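**Student:** Got a sequence here, can you model it:
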Amino acid sequence: MTTISAADVHKIIVACDAGMGSSVMLAAQLRKSLKKYPVTVEHSPVSQIPADADLVVCHAGLADRARAAAGAKPVIAFQIFLGDPAVEAILKAIKEGGVINV
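**Tutor:** The predicted structure is shown next:
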C-alpha cells in the first residue's frame, strides 16, 4: 500500500459521474471540515480531473475511471457518501498531521 503525507495535500478533487448530487454534498462536507486547513476541495467530473489535484476522492464504482483520468495522482475510493471510513481517514490525517493510505 502506498502512502502520501497529509502535509502534501493542498487540493482534493471529489470526482463524480453525472450523479444525483451526492458527490457535491461530500465536497461541501469536506470543504467545511477542512476550512481551517490549507486545503481546497473542488468537485469535478471524473473525466476532467484537474492536473493540479493532489488527491482524488471518488465512489468505488468510478475508481478505475478516476485512476485513468488522474494519471499518477492518488485516488481514494469510498463506498458511502457520508461517514465512509476512507474519507474519515483522510480528514483525520490532514487534521492531525499524518499519512494517507492510497
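
**Student:** use CA for all of it now, contacts and neighbours both
**Tutor:** Noted.

**Student:** contacting residues for residue 24?
**Tutor:** The neighbourhood of residue 24, defined by Cα atoms under 8 Å, 6 or more residues apart in numbering, consists of 14, 43.

**Student:** structure for this one too, so we can compare:
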Amino acid sequence: MPSIDSKDIRKIIVACDAGMGSSVMLASQLRKQLKSQGIEVAHTPVNSIPSDADVVVCHAGLADRARKTAPDTVLIPFQIFIGDPAVTALVTTIKNGGIVNA
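**Tutor:** Prediction:
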C-alpha cells in the first residue's frame, strides 16, 4: 500500500470521469484549503492521471480505474464530493504533518 509523508506532497490530482463539475468544485476547494502549503491541485480524467501526481483523490466508484492508471500513487477514494471525511482527513494530515496512506 503506497504512502507518502505530507511534507513530500507537491501535487494532488482530483480525478473524474463524468465531467459533471462536482470534481472541479472539489479541486477548487482543495486548492483554497492547501494554498499556504504550496501544493498544486489539478483536475484530470481518471484515465489521464499524470505520472508526477503524489496523491490522487477520486470518487470511490473510480478507485479501481485510478489504481490501474497510477498504481504506485497514494489514492484517497471518497463517497461525497463536498465534506467527505476522507478528504477532510487528507487536508488535516497535510496541514498538521504526518503520513498519508492509500
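
**Student:** Residue 101 of the first structure and residue 59 of the first structure, how far apart?
**Tutor:** Between residue 101 of the first structure and residue 59 of the first structure the distance is 16 Å, computed by Cα to Cα, to the nearest Å.

**Student:** now swap in residue 29 of the first structure and tell me
**Tutor:** 15 Å.

**Student:** Of those two, which one has the most company?
**Tutor:** In this view residue 29 of the first structure and residue 59 are compared by other Cα atoms under 10 Å, and residue 59 has more residues nearby, 19 against 15.

**Student:** residues contacting the more buried one?
**Tutor:** Under the criterion of Cα under 8 Å, 6+ apart, the contact partners of residue 59 of the first structure comprise 15-16, 77-81.

**Student:** Nearest to residue 40 of the first structure among those residues?
**Tutor:** Proximity of the contacts of residue 59 of the first structure to residue 40 of the first structure, judged by Cα to Cα, is greatest for residue 15, which lies at 14.0 Å.

**Student:** Look up which helix or strand the closest one falls in, please.
**Tutor:** Of the helices and strands defined by DSSP states H and E, residue 15 of the first structure is found in strand 11-16.
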